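J.: Below are the sequence and a predicted model for it; my questions follow.
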Amino acid sequence: MERINKPESEAEIIVVEDDPRMACMMERNLHAAGYRVRRAETGRELRIAYQYNAPDVVLLDLNLQAEDGIDLAVELVTATSAAVIIVTARDSLEDRILGLDVGADDYIIKPFEIKELLARIRAALRKRSLAPSLSREINLGPYHLNRIAQTLSHDGYPPTKISLTNTEVRILTVLLLNHSRVVCREQLTSHEIKESVDRSIDVHIGNIRRKLRKAEMHDLVICPVRGLGYRLRHGA
């Protein structure tokens, strides 16, 4: 679904929450703040809601009875252009890293102050409105990054294709859009929480490099630039 930027007062939010009292509280306050709000208690209801009308923001609880919220977060990130804000009682560092690593825009721990939730929503909407609307596929010579299918393919003989994680797709998207330019670490880690940045980015880059080597995509090289970040080099 393509993103159409709208004034904040017209933004539409889906609240995915199976606790009726929590859902009512969030819906009441979001309506009072001027947002249009729909509710979903299950993954099935969420899918019907976003297929009927694309939301701008999804507030997603992880502790749903019938389905794992992390799986739903991955689905939303790959199938929609909505900002995904996880709102959950799961407060461990591992859960926060996982939630952000699969592509969520933010992670809020219950209980929370409604003013903070509204501020996080405004921040997510601003970020989405400023971000460039990217096409499904990004191309560089014979290479094609399919952001929806999460694959990188090469038009060689025979053609080759590798599968990528959501984080690897995000990293390659930034590198491809900035081909031959140095990309600072902050650009590549903007969706990671602060505690995990230094440990994880090099791991993700290393995993991408291994996949490129295994597929013999030798002319696409991610070069480290000491003290700055990385640069994507294509060709001999």
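T.: That came through fine. Numbering: from 1, shown residues only.

J.: use CA for all of it now, contacts and neighbours both
T.: Will do.

J.: can you pull out the helices in the chain?
T.: Taking DSSP state H to define them, one finds helices in the chain at 20-32, 43-52, 69-79, 93-101, 114-130, 166-177, 185-188, 197-214.

J.: packing partners for the last one?
T.: Using 3 or more Cα pairs under 8 Å, 6 or more residues apart in numbering; DSSP states H and E, the elements in contact with helix 197-214 are helix 166-177, strand 220-225.

J.: also this one, for the comparison:
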Amino acid sequence: MKHLSRLLIGTCITVALAAGTAYASPTLREGSRGHEVLVLQHALQNAGYKIKNADGIYGKDTERAVAEFQRDNKIKITGVVNNATWRALKNAPEKRPWGIDVPPPAEKTFPPAPNGIPILPASKVSDVIKTAKSYMGTPYVFGGATPKGFDCSGYLQYVFQRQGISIPRTADEQYKLGLRTKSTKELVPGDLVFFETYEKGASHCGIYLGKGEFIHASTSKGVRIDELSNSYWNPRFLGGKHIVK
């Protein structure tokens, strides 16, 4: 696995550019709340800017960190996060002041899973789900890909690696796996689900458990189980990918 210093690109909390075109990222300012603010706060912390509480609330502390980041990156200092600030955060080098370890190389490597076809044997579904549930409560960590802390795509990669299946590190690349399902009714346990949260395209992901539930590394509460019908996730559901064969 490559050094985590570039995992900011394309992860579920990446502010990504696709095909060289900037998507309209959310404009955030003091008083903003929610998932997008958590994305921002973790990205700032990852770049080495101090925020006491990453709580999804854009207060004075976050505004100060944004202004400092804008100053250091020669962006007009407004304390308001616009496209220019998102793009700069995308390319900001990691400093990780709180001492998160870079995950060690895997004891055994596996060939990368091919795109566009099912990759998970039905016989391994129960083991994948069991492994996924064993990390319930693990905290969310920006760029995290170990049991010390996961982000959404790092969590999926780790779980599948434990079952001998090597999947990509980032949500947008994971979205290329398997076969697109036309509706949630076609999903089976072990399939993947993707969401479009703060940017266009796949920016969050999880593992479908059946009965309308999925397990994922949530920004606010770490690894947990939610329902696809949840008032937050339902309108942001991008699609499912059938990977069970």
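T.: Here it is on my side, so go on. As the structure is a prediction and not an experimental result, all values here were calculated from the model.

J.: TM-score them against each other, please.
T.: The TM-score (TM-score structural alignment, normalised by the length of the first structure) is 0.24; 93 aligned residues with a Cα RMSD of 5.6 Å.

J.: start to end distance for stretch 215-226 of the second structure?
T.: End-to-end span of stretch 215-226 of the second structure (Cα to Cα, to the nearest Å): 6 Å.

J.: got the buried residues for that stretch?
T.: For stretch 215-226 of the second structure, the neighbour count (16 or more other Cα atoms under 10 Å) marks I215, H216, A217, S218, T219, S220, G222, V223, R224, I225, D226 as buried.

J.: Please verify my assumption that I207 of the second structure contacts H216.
T.: Yes. Taking Cα atoms under 8 Å as the definition, I207 of the second structure is a contact partner of H216 at 6.6 Å.

J.: Overlap of the contact sets of these two?
T.: The contact sets of I207 of the second structure and H216 overlap at L156 (Cα atoms under 8 Å, 6 or more residues apart in numbering).

J.: V15 of the first structure is nearest to which of the helices and strands packed on helix 197-214 of the first structure?
T.: Comparison of these against V15 of the first structure by Cα to Cα identifies helix 166-177 as nearest, at 23.2 Å.

J.: Report how many residues lie close to the closest residue to G239 of the second structure other than its chain neighbours.
T.: For G239 of the second structure, the nearest residue in space outside its immediate sequence neighbours is F194; the separation is 5.5 Å by Cα to Cα, 6 or more residues apart in numbering. Residue crowding around F194 of the second structure was assessed by other Cα atoms under 10 Å; the count is 25.

J.: So F194 of the second structure, which state does it fall into?
T.: Assigned by DSSP: H, G, I helix; E, B strand; the rest coil, the conformation of F194 of the second structure is strand.

J.: hang on, it packs against H216?
T.: No. F194 of the second structure is not in contact with H216 according to Cα under 8 Å; the separation is 10.2 Å.

J.: Name the residues contacting each of these two.
T.: Listed as contacting both F194 of the second structure and H216 by Cα under 8 Å, 6+ apart are C205, G206.

J.: Most tightly packed of the helices and strands packed on helix 197-214 of the first structure?
T.: Compared across these, helix 166-177 shows the largest average neighbour count, a mean of 19 (mean count of other Cα atoms under 10 Å).

J.: For that one, name the packing helices and strands.
T.: In terms of contact count using 3+ Cα pairs under 8 Å, 6+ apart, helix 166-177 of the first structure is assigned the packing partners strand 137-140, helix 185-188, helix 197-214, strand 229-234.

J.: count of residues packed around Y52 of the first structure?
T.: Applying other Cα under 10 Å, we find 9 residues neighbouring Y52 of the first structure.
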